[in-house]
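*Asks:* give me a model of this one.
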Amino acid sequence: MKNRLFITCPKGVELLLEDEVQTLGLDSIQQSVGGIFAEGDLAAVYRVCLWSRLANRVIWLLAEAEVRTKEDLYRSVRDVYWPGCFALNKTFSVDFKGTNRFIKHSNYGGQLVKDGIVDAFNAEVGERPNVDSQSAQVHIFASVKRNRFMVGVDMAGGSLHRRGYRLAGAKAPLKENLAAALLVRAGVKTGEIQPVVDPMCGSGTLLIEAILTMLNIAPAIQRPSFGFEQILRHQPALWKEIYQDAVDKRDAAFASEARLIAYGYDADGRSIMAARDNATRAGVAEFIEFKPQSLKDFAPALPEPGVLVCNPPYGERLSDRNQLFGLYQLLGQKLRQHCEGWEAAILSSDDDLIKALGLQKSRAYQFMNGALKAQWVLFKLYRKDKTLNPPAELAPSVKISEGNVWEKSAARRNNEQAVSTPSENAVDGPQSERFKKGVDMVSNRLRKNRKHLKKWLKRADTDAYRIYDADMPEYAFALDCYGEFFQITEYSAPKSVDKFAAFSRRQQFEEAVREVFELTPGQLFFKERTRQKGTSQYVKLDDSKAFFRVQEGNAHLLVNLKDYLDTGLFLDHRPVRKMIGEQAKGKRFLNLFAYTSAATVQAAQGGALASVSVDMSQTYQSWSLRNFKANRLDLKRHLLVRANVIDWLSEARDQFDLIFLDPPSFSNSKRMDDTFDVQRDHVNLIHKTMGRLNQEGTLIFSNNRRGFRLDKVLESHFDIQDITAKTIDEDFKRNAKIHQCWIISHKK
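*Replies:* Okay, the predicted model is just below:
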């Protein structure tokens, strides 16, 4: 039996966590902010709790619901069969996250959840379990965001960043799972032994996590207990088998010839003592040398190059800024003197301090270190003359991150190619006044648009919408919001546009988006849209299967911002889908060129008796099935048909009351004998479609081909009404030619 899970992690780590849990046996993964949704059996849950280096909590979800009142929230908890989850004699606590219109404080939300659990026990067994907020045996997790509520059991029993080895720590320690994520980005991999050095190691977290990773030691193997041990579904024999396998792997690592492969230094002797104690508790003390030493004496003499990792003081950790600049300059000097051929990774929240290193960074990833925004900056230390930074105005700083504007969107995550920073003619670097003015100009426009859409969004009842659409011609981008995620789409620029100027504008636009909407790296995606020519088609970009839900009225629609140029949801068709939902009650609905069948979902939500959704793409048929399952559609009444629409119309005999026809502008699929061009072929297509429409029925015909003209010959056969203006929502009014739409019916 598979369990639906919500696995939390530090912000900025979501995409790494997705990769990790796939290797541990989870599937059906959907991204969120600060975590992922996934499915897996009990064995996979055990493996994630034991082996995940990146997760915080592993929540077994027992209820997910749309809640619009406090009574809805209470009922969704009360309806869970809690006596089947944990025994009456177990104490429990509730950790409630979030607020909304009717939950003004998380404590109140937590009390509602407690009441629901207690009342469920009273109704089923006549007694109630005790609440223990300090040392509960069962930890209940609940969360509300807008109207989406979920509740479940914390299978880890507390955050997995607590490995069990760190009892003492230097000031402002780095959490273990964030340290593990930073090491992944620095190139530290399981089974690949290489020297790792930290010249300011503090309590040793980065080095201990590096050893656990390289030697393939389960990070939670020292953890004294797990939450799943307290629930009724726990299978001790299965857990013992999985845990013993981890012990065997650890013992094999300890028996290997690998010794002394990490080196930690710190000027604070107390930190070195704490680091040694932590390494001893983790069982890896023999692999790490900790030595009290100031940075000015740092001079590693190792037989082969390795990786230098460091979390030096930054932000508010030292008040004397001049002292900080001197520290970073000294660190950069030591790297140039002693670490040629190495790779280095430095964590900092201050761009100016990174520049003080005097090194040319190869890329940077953004993370949240607690409440502090920080970047993990990577350097390749080749020859000394190559590491020095050119003047800032000639070398714009480029931040590379998952889904980031500077990343080649077609590159697989594990084989990313960094986009080269233009060093010639690129006069608008991030520190230039012109660059900053550009960021300010875009930021002001984004804030203006957001304010303009605020009232409309409440009426629209959606969290997927367009915010910006080339409002300023020199910034030729579209910006779309999909729940907690954002996508920038760059319109293809004419060849006459200077590529360095275009590059700088991309930087400015992304910087403004991040600033205005306060985004972490994993929340922002970038794509470039080019005009289709000849027989070209949009291609697959990735294979991450990174789906997540957005809301449109009562429907939950799955989108994917990584794998394809299109996201799975045409935002401009929102009013058309709403119209379909309003007209569908008691009718048979046909969706042609169904894409991901979002219109069918709205028809079903509106009360359609039955539906057929036809599309030739297996990818989109599978996506449609995901949408149907997410909305609990009856698959016997709502059918998916994979077929060439033209051929299917020629052979079909069923009649329908409501039809949605939204053909592509052009198609040359391998499953077609000929190409399809909507301007050339729409008359024949509409005639065939009207053959499937009941005499009193309605056809909604739409397409987005620029310059499309409906052939007037159709007016002699059918009643036709142009409703385009009614199908353009507030967020697309700046681009009223985004699509055209007609209602077509049989002549009376």
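
*Asks:* C-alpha from now on. contacts and neighbour counts both.
*Replies:* Fine.

*Asks:* need the contact list for residue 25.
*Replies:* Listed by Cα atoms under 8 Å, 6 or more residues apart in numbering, the contact partners of residue 25 are 40, 44.

*Asks:* doesn't it lie inside a helix?
*Replies:* No - counting by DSSP: H, G, I helix; E, B strand; the rest coil, residue 25 is located in no helix; its state is coil.

*Asks:* show me where the stretch 51-200 of the chain has its helices.
*Replies:* 70-78, 106-125, 176-185 (DSSP state H, counting those that start in this stretch).

*Asks:* mean neighbour count added to the ones you listed, as a markdown table?
*Replies:* A markdown table is the format used below for the helices of the stretch 51-200 of the chain (neighbours: other Cα atoms under 10 Å):
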| stretch | mean neighbour count |
| --- | --- |
| helix 70-78 | 19 |
| helix 106-125 | 18 |
| helix 176-185 | 23 |
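
*Asks:* export those helices as a markdown table, with columns for distance to residue 87.
*Replies:* Output for those, formatted as a markdown table (distance: least, Cα to Cα, whole Å):
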| stretch | distance to residue 87 |
| --- | --- |
| helix 70-78 | 16 |
| helix 106-125 | 10 |
| helix 176-185 | 32 |
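
*Asks:* second chain to compare with the first, below:
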Amino acid sequence: MTKQTTYFATTARGFEEMLKTELTQLGTDDCPIECKIAQGGVHFTTNQKGVYKALLYTRLASRILLPLTQAKIFDEIDLYTTVVAYPWENIFDERDSIFIDFNGTNDEIRHSQFGAMRVKDGIVDHFEHKGLNRPSVDKEQPDIRIHAYLNREDIILSLDLSGDALHLRNYRSDTGKAPLRETLASVIVMRSGWQKETPLVDPMCGAGTLLIEAAQMMCNIPAQINRLHWGFDSWKGHQPAVWQAVTSEAKSAILSFDDIQFYGFDLDRRVIEKAKQNAVNAGVGHLIQFKFGDVAALKNPVEDKKGTVICNPPYGERLGTTPELIALYTVFGQRLKQHFAGWNVSIFSSEADLLNCLRLRSHRQFKAKNGPLDCIQKNYLLSDRKREENEIEQLKFDADAQLAPDFANRLKKNIKKIDKWATQQGLDCYRLYDADLPEYNLAVDRYGDHIVVQEYAAPKTIDEQKARQRLLDAVAATLSVTGIETNKLVLKVRQKQKGTNQYEKLANKGEYFHVTEYGAKLWVNLTDYLDTGLFLDHRLTRKMVGEMAKGKTFLNLFAYTGSATIHAALQGAKATTTVDMSNTYLNWAEQNLDLNDCDLRDHSLIQADCLQWLSDCRERFEVIFVDPPTFSNSKRMEDSWDVQRDHLELFKKLKRILTKDGTIIFSNNKRNFKMDLEGLTELGLVAENITEQTIPLDFERNKHIHNCWIVKNIDD
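*Replies:* I've put the predicted structure just below:
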């Protein structure tokens, strides 16, 4: 029992020092534990009792390994030779099932699966060479798990004494979304600053892992108290009497508490029930109170004591999915300041920017990985000053006072002016803010009861982190000022577009709803594409086109979702032809026609390269609307397109299909576009710049957002 052996406890990168401390503290006079940190774990030397205690108690180790042999290997033959020569019959019996965990590669052994197979071959062949039966392989619950670690030419073969990974505590009945691994939960608790026997509150507790781990720590309940199977059960070096003594001693050392000291809240009632069952399974159900609760209504459940708020709130990997999270973190920070004065707070998240929405100043922070995500844990000490209830209305932000006040005030002012005008005009889709303030370089658009916030790419001179934070502040302020529900705000990050990528698919939610302008109903999709299906700045142009097309044949070229066609159809165009290269947008245009009860027999929809179609067209049209992209190099087009370079060639083709008294309405979004007036004259065409007449009130700050022209035949 006094024999000293060196073992290796693995853990996640960054947790080695904490694991060393944990293992050292488990040592006693009859089982001292000496530790040495290595990358990804801790070597520790102890006796049999010491390793049993480590296995039973550790909250931070992933596995505990007993190194058996190590060697230099240069190819798979060396690997096999090393394995087959080891006396495996001294470790386990021929009747025991095995599984090989192989980690690492080198120039000769390039796949871990191949390495595992050669280790398995060596083990079973060794037994066969000894005249014994070949052990079987069990991938699910093997009796013996062998761990092989290859680093360049060095191979270490170890017996995994853990069996299943040690983060599995066997108290989970089930989990909610994105469960937190128990080892990481323990790290978060240990780093949080929480003092045992003081209240611990988790406002977004999910399956309750943080609270359960903390409660077990307080009660000195071993992490693996519920484990039924161990990797050492079939090990020939196992000493059942020592193990029995360790477990009996551990059970007698468990501390008893009666009062509730842990409080968990969550919006998912089903997850709350699972958390309750998990706590019961872990032996701490009587100490934790789990309740249904919304962060927006969070109050302190322990008014007469000070403790710690700990939380692993949801976080998104893409900024475009975070409006609800911005709102969540913002209101969370407000509730903390209002109801938890003098408390310690510790929040774990992958988004440092979202943590900034708390509007709290951290005094300590730690880094960690949660699966593939780089995360950060920040600790805060809240001021003793308690905010009065009327300082923050429930479910509402105090953004006017704290978050982007200049932006919030400007948005309020714009809404007051533009909402009234839009109602008079019969519009429910329009721009509310368009980079009015240089430091808030974004647009805010209303689409019915939804809001779209689009960030413009910041100039290189602006610090990227500062621009990101201003965007988050502006989103929170927009939610406050407009009062919309968080799930009806869509956030888009817009960067400089190249070619046709403005039309590329971003998501596949398929969430369409219709908006209204001047009596036309139009489908929009705010999430799946960079654009929404409706260019708001062209609203007056569409209205004008519709009026001009009354009783005439109408062509909509580069038609996008056909919104101009709808206006023409509703104003009584004799017939319309809508041409676009995208089937997606033509189908969208067809849905728009159907939405407005237009007879599809009078409206032709054509999928084609518009320039090629023009060359082949044999019809003539009285009104033609052309709104080409600034630049395109689509694979489906024969050549690239540049509106400045190629517009004269386009007009040459348009003139051929334009009736003598016909009209072309030409628009594009290229700033500083110069119409080749002399070239048009040579073609027998004349152009009039009508841009000023087509810029609506909500875009009057940006008079260069598009340019628009009327082009006609020169009178003979």
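
*Asks:* what's the closest of the helices of the stretch 51-200 of structure 1 to residue 9 of structure 1?
*Replies:* helix 176-185 (8.1 Å; Cα to Cα).

*Asks:* the closest one aligns to what range in structure 2?
*Replies:* Using TM-score structural alignment, helix 176-185 of structure 1 lines up with residues 182-191 of structure 2.

*Asks:* with structure 1 superposed, average distance for that stretch?
*Replies:* Compared with structure 1 after the fit, stretch 182-191 of structure 2 shows a mean deviation of 0.8 Å (mean Cα distance after the TM-score superposition for structure 1).

*Asks:* check the gap between residue 80 of structure 1 and residue 212 of structure 1 for me.
*Replies:* Distance of residue 80 of structure 1 to residue 212 of structure 1, computed by Cα to Cα, to the nearest Å: 39 Å.

*Asks:* re the thing from before, wait, which of the helices of the stretch 51-200 of structure 1 is closest to residue 350 of structure 1?
*Replies:* Of all the helices of the stretch 51-200 of structure 1, helix 176-185 comes closest under Cα to Cα, at 17.0 Å.

*Asks:* by contact count, what packs against the closest one?
*Replies:* Counting contacts by 3 or more Cα pairs under 8 Å, 6 or more residues apart in numbering; DSSP states H and E, helix 176-185 of structure 1 packs against helix 205-214.

*Asks:* in structure 2, what stretch matches the helix it packs on?
*Replies:* Against structure 2, the aligned range for helix 205-214 of structure 1 is residues 209-218 (TM-score structural alignment).

*Asks:* superposed on structure 1, what's the mean shift for the matching stretch?
*Replies:* Stretch 209-218 of structure 2 differs from its equivalent in structure 1 by a mean of 0.4 Å after superposition (mean Cα distance after the TM-score superposition for structure 1).

*Asks:* can you tell me what sits against that stretch?
*Replies:* Stretch 209-218 of structure 2 is contacted by residues 180-182, 185-186, 188-189, 196-197, 200-202, 205, 222-223, 255, 262-264, 275, 278-279, 282-284, 287-288, 310-311 when judged by Cα under 8 Å, 6+ apart.

*Asks:* give me the number of residues near the closest residue to residue 3 of structure 2 other than its chain neighbours?
*Replies:* Once flanking residues are discounted, residue 3 of structure 2 sits nearest to residue 47: 5.4 Å by Cα to Cα, 6 or more residues apart in numbering. When counting by other Cα atoms under 10 Å, one arrives at 18 neighbours for residue 47 of structure 2.

*Asks:* which bit of structure 1 covers stretch 576-591 of structure 2?
*Replies:* Aligned using TM-score structural alignment, stretch 576-591 of structure 2 spans no residues in structure 1.

*Asks:* list the buried residues for that stretch?
*Replies:* Using 16 or more other Cα atoms under 10 Å as the test for burial, stretch 576-591 of structure 2 gives 576-583, 585-586, 588-591.

*Asks:* first to last residue in it, what's the distance?
*Replies:* From its first residue to its last, stretch 576-591 of structure 2 covers 15 Å (Cα to Cα).

*Asks:* show me where the stretch 251-400 of structure 2 has its helices.
*Replies:* Using DSSP H, counting those that start in this stretch, helices in the stretch 251-400 of structure 2 cover 269-281, 323-339, 352-356, 399-402.

*Asks:* nearest to residue 105 of structure 2, of those?
*Replies:* helix 352-356 (35.0 Å).

*Asks:* so what corresponds to the residue nearest to residue 3 of structure 2 in structure 1?
*Replies:* Residue 47 of structure 2 maps onto residue 41 in structure 1, with residues paired by TM-score structural alignment.

*Asks:* relative to residue 100 of structure 2, how far out is residue 75 of structure 2?
*Replies:* Noted for residue 75 of structure 2: a distance of 18 Å to residue 100 of structure 2, by Cα to Cα.

*Asks:* who has more neighbours, the two?
*Replies:* Neighbours per residue, other Cα under 10 Å: of residue 75 of structure 2 and residue 100, the larger number sits with residue 100, 24 against 13.

*Asks:* now that one: closest residue in space, sequence neighbours ignored.
*Replies:* In space, residue 100 of structure 2 is closest to residue 146, 4.9 Å off (Cα to Cα, 6+ apart).

*Asks:* any idea what the one you found aligns with in structure 1?
*Replies:* Aligned by TM-score structural alignment, residue 146 of structure 2 pairs with residue 140 of structure 1.
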